[in-house]
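In: with the sequence up front, the predicted model follows.
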Amino acid sequence: MTETKRKRNFLKPLIIGALAVVVTGGVGAYAYDKYEEGQRAKIQEAYSNVKMNVGNQSAQNNNNGNNNDNSNNGDNGLNSNSQNNNQPSNVQNNNNNNTQQNTQNAKSPQEIRSIVAEAISTPEQNINFIKIKPEYEDDYAMQNNGVPLYIYEVEARANGLEYDVVVDAVSGKVLKVEIDN
């Protein structure tokens, strides 16, 4: 009789412990699913609020006069170089001129902040800008006649999400927005 009593005393806590683990695990999985569902909804809402190419219209209006002057200068350079029949340096000189133009006409970091704020539909004062880095990017060279494009890479946090935004430094065009949680 004492042997059966010991078995019952041993099995009872074991069964209760196993049930507790199963119930706790189920509640944890349910809570995690709810958390993930909330995060997915938050990211989806953020993507729906993203406005691509927000700075494009104002940049085009501001640069209309400048674009005419730049294209004339570029044509003059091409005509003088084509008269020399020196095509390899032709391409190199044209690329150098484009590179110099981009840095001279580039938007300021403050203008980029307002473009990003408008793109992610969040007031600028509610955004924590982690990185605003100007650089030349080869990934967009095909859109820029084979010349690396001068861009701003921006990392910002807002609304509990982290945004990675790429903006054309000259036109202000939003090229890419990625959202992480």
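Out: Noted; the coordinates are in hand. Numbering: from 1, shown residues only.
In: C-alpha from now on. contacts and neighbour counts both.
Out: Fine.
In: quick one, what contacts R6?
Out: Contacts for R6 (C-alpha atoms under 8 Å, 6 or more residues apart in numbering) come out as none.
In: how close does it get to G17?
Out: For R6, the distance to G17 (C-alpha to C-alpha, to the nearest Å) stands at 17 Å.
In: then this one, side by side with the first:
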Amino acid sequence: MVLAFGGLVVLFGQGLDRITPRFLLGDLFSLTAGALWGATTVYLKRFLAERAQALQTFFYQLFFSWPLLLAASFLLEDPLSASLTGFGAFSLFYQSVIVAFISYLAWFNLIHHHPASLVQAFTFFTPVAGVFISGFWILHENVELRLLLSLALISIGLVLVNRPAHKATVA
């Protein structure tokens, strides 16, 4: 897992010398979100995976989260000050349908059918996939060496962690 985490450091490590308290607050929010996501995954696997289908779990989360997120957006965000452009509409569609709907539905299916520890480990690929899809496919940016190195480190780390255990033989 150290190699996989190192892959994330390679990908996002630029500018670590310019850390300010504001960055640390964002990091704290990210760590909190990750811990809550992990707790949700354990809860889903332990209490809901055998009693509900993945689609039910997905819609249950949507049903209770969208009113809270809508209220938070009105309370915390600035009023919309620009018109919606074509790229903005595409971005909204991409974030809503591809990222939120399809990826979460796939996530719940994986959680319902596979060990949570195995599925959770593969979330190391999420930032790499996000950088690749957003940068290369959408914004047509060049693929940098650090993205490929990050992908290699994460892949090697996950292969090492998830390889089958060898049973010791007695001679």
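Out: Great, that's in hand. If you're wondering where the values come from, they're calculated on a predicted model, not measured in any experiment.
In: quick check: TM-score for this pair?
Out: After superposition, the two chains reach a TM-score (TM-score structural alignment, normalised by the length of the second structure) of 0.29; 73 aligned residues with a C-alpha RMSD of 4.4 Å.
In: from the chain's centre, how far out does the lengthiest helix in the first structure sit?
Out: In the first structure, with assignment by DSSP state H, the single longest helix is helix 2-49. Centre-to-centre, helix 2-49 of the first structure and its host chain are 37 Å apart (C-alpha atoms, centre = their mean, to the nearest Å).
In: now the helix or strand following that helix: buried residues?
Out: Counting by DSSP states H and E, the next helix or strand C-terminal to helix 2-49 of the first structure is helix 56-84. Residues of helix 56-84 of the first structure classed as buried by neighbour count (16 or more other C-alpha atoms under 10 Å): 56, 78, 81.
In: mind listing what the closest residue to the second one other than its chain neighbours touches?
Out: Across the structure, with C-alpha to C-alpha, 6 or more residues apart in numbering as the measure, the residue nearest L78 of the first structure apart from its sequence neighbours is N90 (7.0 Å). Contacts for N90 of the first structure (C-alpha under 8 Å, 6+ apart) come out as 78, 81-82.
In: could I get the full set of helices for the second structure?
Out: 2-12, 21-43, 54-76, 86-93, 103-113, 116-121, 125-131, 145-162.
In: with mean neighbour count as extra columns, can I get those helices in CSV?
Out: Converted to CSV, these look like this (neighbours: other C-alpha atoms under 10 Å):
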stretch, mean neighbour count
helix 2-12, 18
helix 21-43, 12
helix 54-76, 12
helix 86-93, 12
helix 103-113, 17
helix 116-121, 15
helix 125-131, 15
helix 145-162, 17
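In: still on that earlier bit, closest one of the contacts of N90 of the first structure to N97 of the first structure?
Out: The shortest approach to N97 of the first structure among the contacts of N90 of the first structure belongs to L78, at 11.0 Å (C-alpha to C-alpha).
In: list the buried ones in the host helix or strand of A117 of the first structure?
Out: Assigned by DSSP H and E, A117 of the first structure falls within helix 109-119. Neighbour counts over helix 109-119 of the first structure (16+ other C-alpha under 10 Å) mark 112-119 as buried.
In: what packs against that helix?
Out: Helices and strands touching helix 109-119 of the first structure, by 3 or more C-alpha pairs under 8 Å, 6 or more residues apart in numbering; DSSP states H and E, are strand 174-180.
In: tell me how far V119 of the second structure lies from R146 of the second structure.
Out: 25 Å.
In: ok, now A121 of the second structure?
Out: For A121 of the second structure, the distance to R146 of the second structure (C-alpha to C-alpha) stands at 21 Å.
In: OK, contacts around I179 of the first structure?
Out: Contacts of I179 of the first structure (C-alpha under 8 Å, 6+ apart): 43, 46-47, 161-164.
In: mind redoing it with 7 Å?
Out: 43, 161-164 (C-alpha atoms under 7 Å, 6 or more residues apart in numbering).
In: which of the residues you listed fall within strands?
Out: The strands, defined by DSSP state E, take in 161-164 from the contacts of I179 of the first structure.
In: by neighbours, which of the residues you listed wins?
Out: Y163 (23 neighbours; other C-alpha atoms under 10 Å).
In: give me the nearest residue to that residue, chain neighbours excluded.
Out: I179 (4.7 Å).
In: separation between that neighbour and E45 of the first structure?
Out: According to C-alpha to C-alpha, I179 of the first structure stands 11 Å off from E45 of the first structure.
In: from the buried residues of helix 56-84 of the first structure, which is closest to N64 of the first structure?
Out: The nearest one, if we look at those relative to N64 of the first structure and count by C-alpha to C-alpha, is N56, at 12.0 Å.
In: quickly note the distance from the closest one to A18 of the first structure.
Out: Distance, N56 of the first structure to A18 of the first structure, by C-alpha to C-alpha: 62 Å.
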